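**Q** predicted model, plus sequence, below.
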Amino acid sequence: MKTTNTGSATYEGLGKGGKGHVSTGSGALPAQPYGFQTRFEDEPGTNPEELIAAAHASCFTMALSFKLAEAGHTDGSVVTHAEVTLEKDDAGFKVTKSALSAKGKVPGLDQAKFEELAKEAKEGCPISRLLDTEITLETKFEG
């Protein structure tokens, strides 16, 4: 199976004074504002790292839900928070880390098995595989 998804961005003006809009091809994220102020200051809007965090959290959560289903579980919930770190070095800015924090509640499952399946999900998640960065995983299980 192969799927292709799209996104687009526009930017009017240049550098810090510019402002842009980012959209997803599906229309789920229509023309959201972004720019220097939404990335490094407190102006409302989004930024590329926030979008990567949302993509990583959603990808991992779905991968873990499939791992749980493959292990025979039919009910439960998983909530994941992703924190993406952007740092500047001599070469410029780079995403250096994506920290996943997952909470699960699945009847009939214990903490050890949840951690094992979460680790497998992290390693198999397409967004984890895409990121050339440190990826950490913290789990909390509510049996």
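**A** Right, received. Where do you want to start?
**Q** switch to C-alpha atoms for all contacts and neighbour counts from now on
**A** OK.
**Q** buried residues in the longest helix along the chain?
**A** Scanning the chain for the longest helix, with DSSP state H as the assignment, gives helix 48-70. Buried residues in helix 48-70, defined by neighbour count with 16 or more other C-alpha atoms under 10 Å: 49-50, 52-65, 67-68.
**Q** and here is the other one:
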Amino acid sequence: MGLNFSLIAHARFLIGRALRHHDAVDSYMAKDKELRRYELSDPDWEAIKMVTRWLRTFRDATTQMSASRHPTLSTTHAIFRGLQDNVKQMLRDLPSYDPKIADIPRLREGLTAAHRKLSDYHGIFDRSPYYI
């Protein structure tokens, strides 16, 4: 399927590491002239925290669908629907403007693209010869 558990897990790990060592990352980047232009502002860090919470939702859904000790085919549709509802709520909760969060329009675009992709899967489910 489109959700790649290892990619999501790896992204969350790296982002989590960066968040835990936020001060060290800032300090290192401030000392290196070439990296200074990539320094993260407080609003950037807030956006990263938000995306980390979103990734957790995708990880949880992927984990549920990837279970190997029990059948998951019958729950896949419900998991996708729940994930789509979660993404819809994330979009609702995302403010149109907040000076504490960086690049809200791009965050909104990403969530909208994720919602559309999940909608595409509903068509696939409908055409599936298997009971879902």
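**A** Sure, I can see it. All of these numbers come straight from a predicted model, not from anything done at the bench.
**Q** TM-score of the superposed pair?
**A** Once superposed, the chains reach a TM-score of 0.35 (TM-score structural alignment, normalised by the length of structure 2), with 76 aligned residues with a C-alpha RMSD of 4.5 Å.
**Q** what about Lys122 of structure 1, neighbour count?
**A** Number of residues near Lys122 of structure 1 (other C-alpha atoms under 10 Å) recorded here: 22.
**Q** same deal with Gly123 of structure 2?
**A** By the measure other C-alpha under 10 Å, the count of residues near Gly123 of structure 2 is 10.
**Q** for it, what are its contacts?
**A** Residues near Gly123 of structure 2 by C-alpha atoms under 8 Å, 6 or more residues apart in numbering: none.
**Q** tell me how far it lies from Ile48 of structure 2.
**A** 32 Å (C-alpha to C-alpha, to the nearest Å).
**Q** same deal with Asp126 of structure 2?
**A** 35 Å.
**Q** those two - which one has more neighbours?
**A** Each of Asp126 of structure 2 and Ile48 has its neighbours counted (other C-alpha under 10 Å); Ile48 has more, 19 against 12.
**Q** would you map the helices across structure 1?
**A** Ranges of helices in structure 1, per DSSP H, are 36-40, 48-70, 111-124, 126-130.
**Q** quick check: which element contains the most centrally placed residue in structure 2?
**A** Taking C-alpha atoms, centre = their mean as the criterion, Leu55 is the residue nearest the geometric centre of structure 2, at 3.2 Å. According to DSSP states H and E, Leu55 of structure 2 maps onto helix 42-65.
**Q** so what secondary structure elements neighbour that helix?
**A** helix 5-20, helix 73-93 (3 or more C-alpha pairs under 8 Å, 6 or more residues apart in numbering; DSSP states H and E).
**Q** list the buried ones in it?
**A** Neighbour-count burial for helix 42-65 of structure 2 [16+ other C-alpha under 10 Å]: 43, 45-49, 52, 54-55, 58-59, 61-62, 65.
**Q** any idea how far that helix is from the chain center?
**A** 4 Å (C-alpha atoms, centre = their mean, to the nearest Å).
**Q** can you state the direction angle for it and helix 73-93?
**A** Calculated by axes from the mean of the first three to the mean of the last three C-alpha atoms, to 10 degrees, helix 42-65 of structure 2 forms an angle of 160 degrees with helix 73-93.
**Q** got the angle between helix 42-65 of structure 2 and helix 5-20?
**A** Interaxial angle, helix 42-65 of structure 2 versus helix 5-20 (the same axes, to 10 degrees): 150 degrees.
**Q** excluding sequence neighbours, find me the nearest residue to Gly104 of structure 1.
**A** If the residues on either side of it in the chain are set aside, Gly104 of structure 1 comes closest to Val78, at 4.4 Å by C-alpha to C-alpha, 6 or more residues apart in numbering.
**Q** pretty sure that neighbour contacts Ala63?
**A** No. Using C-alpha atoms under 8 Å, Val78 of structure 1 is not in contact with Ala63; the gap is 10.5 Å.
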